[in-house]
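**Q** I'll drop the sequence and a predicted model, then ask my questions.
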Amino acid sequence: MRFLASFITALLVSTSALAVNVNVARQSLDAARPKPPKVCDRNAKGKDLAQKQYEALADYANLFVFKQDVQTSFDRYVPGEYKQHNPFAEQGREFAIEFLKNGFAGGIRTSHLTIFSGQGYGIMHYKAQFLSDNVTMAVVDYFRFKGTCIVEHWDVLQEITGTEPNPIAFF
């Protein structure tokens, strides 16, 4: 009986030490991983602003295009003012979030993402296949920044039919 009690005690001590070591290792990995900003900075300025805007657009594109996480992408990079130039959308951030969430709800496969930024503007160009409608589009989203925040949006969409005579059309 004493052996069993000693064995269980030793097992519990080694298991809790292992859990602590795993947690320490996980914290070390998390600390080493760069963290994107929780929210953009409307007042960002300086020589490195263009680089910060590019990094903001790259993170926004990853969240929006690949992860299809509309809420997080907007919470992080579209925190307030948002002018919308799409003729089928209303003005404002909240309408855009709901509109885009509904658009992704039908299932979208995205690929071919390219981003550009400079002089206070950013562009995302990508392929979007809308699974529920069986429609594929070439999409360009064009943004204006204030600091590292997105404050204005334009878009252009072209349907890809697969019958285009140009073999390198769109991409």
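**A** Right, received. Where do you want to start?
**Q** all contacts plus neighbour counts: C-alpha atoms, from now on.
**A** Will do.
**Q** longest helix in the chain, by residue count?
**A** helix 2-32 (DSSP state H).
**Q** tell me which other helices or strands the helix or strand following that helix touches.
**A** Using DSSP states H and E, the helix or strand that follows helix 2-32 in sequence is helix 49-61. Contact here means 3 or more C-alpha pairs under 8 Å, 6 or more residues apart in numbering; DSSP states H and E; on that basis helix 49-61 packs against helix 70-77, strand 108-118, strand 121-130.
**Q** and here's the other structure:
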Amino acid sequence: MHLVRFVLFIVLPLAFAVSPQYSVHLPCSTTDPTEENYVEACLQKKYCPGHEVDERLQGKIFADFLETLYGEKNVSKAFETYVDLNVIEHDPDDTQDRDAIVARLSQIIPFANMTILSSNFNNNIGLAHVKVNEDPEPAALADIYRMEGTCIVEHWDVIQFRPANSINPIAMF
């Protein structure tokens, strides 16, 4: 009985108090709490619906989403893996139906010549500045995503086409 009390009231509270950034509030479990194993354990879980993770891991998930969407150009995989079924979509050309969004983007992204120029993640918001190489002039795309835990739940975008008679040689990029 004394051993049980010792463990419950002394050992466990101390373990949680001295555990660095991988404390009890995180949903991932691993016997080796090094950063690599922590990330690996967390990424084995299903992303949506979202579960609580720290911002560092959210940034990793967001980077993986961008790589799947723009690098691999696999729209279905990107949305099925990282985007909530009830995503809030602010693009005026899309509906609030994730499957319809996937169908529309699947007709565009795999065939587009795009380059991610920069991306950032901070405070549950991910940003991507994308160069879309259109003919005759490129377009700039800014994608903005909001995450709840491990899952993308909201999206905005802004696109700007460079006019053929642009006087600024570095406009938009």
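**A** Done, it's in. None of these values were measured; they are calculated from a predicted model.
**Q** in this structure residue 79 of structure 1 contacts residue 39, no?
**A** Yes: counting by C-alpha atoms under 8 Å, residue 79 of structure 1 touches residue 39, with 7.4 Å between them.
**Q** overlap of the contact sets of those two?
**A** Listed as contacting both residue 79 of structure 1 and residue 39 by C-alpha atoms under 8 Å, 6 or more residues apart in numbering is no residue at all.
**Q** which residue in structure 1 aligns with residue 162 of structure 2?
**A** Under the alignment defined by TM-score structural alignment, residue 162 of structure 2 corresponds to residue 160 in structure 1.
**Q** and its match, what is it in contact with?
**A** So residue 160 of structure 1 contacts 135, 136, 137, 138 (C-alpha under 8 Å, 6+ apart).
**Q** only whichever of those are buried, select them in ChimeraX.
**A** To isolate the buried subset of the contacts of residue 160 of structure 1 in ChimeraX, counting by 16 or more other C-alpha atoms under 10 Å, use the following:
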select :136,137,138
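**Q** take the contacts of residue 160 of structure 1 and keep only those in strands.
**A** 135, 136, 137, 138 (DSSP state E).
**Q** residues contacting the second one?
**A** For residue 136 of structure 1, the contacting residues are 127, 128, 129, 130, 159, 160, 161, taking C-alpha under 8 Å, 6+ apart as the criterion.
**Q** quick one on the thing from earlier: let me have the ones in strands among the contacts of residue 160 of structure 1 in CSV, extended by distance to residue 120 of structure 1.
**A** What follows is these, written out as CSV (distance: C-alpha to C-alpha, whole Å):
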residue, distance to residue 120 of structure 1
135, 32
136, 30
137, 26
138, 23
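**Q** and the residue nearest the centre of structure 1, how far is that from residue 138 of structure 1?
**A** Nearest to the mean C-alpha position of structure 1, counting by C-alpha atoms, centre = their mean, stands residue 63 at 1.2 Å. Going from residue 63 of structure 1 to residue 138 of structure 1 by C-alpha to C-alpha, to the nearest Å gives 19 Å.
**Q** count of neighbours near residue 161 of structure 1?
**A** 9 (other C-alpha atoms under 10 Å).
**Q** do the same with the one 10 residues further on
**A** Residue 171 of structure 1 sits with 11 neighbouring residues when counted by other C-alpha under 10 Å.
**Q** which residues does it contact?
**A** Applying C-alpha under 8 Å, 6+ apart, the residues contacting residue 171 of structure 1 are residue 112.
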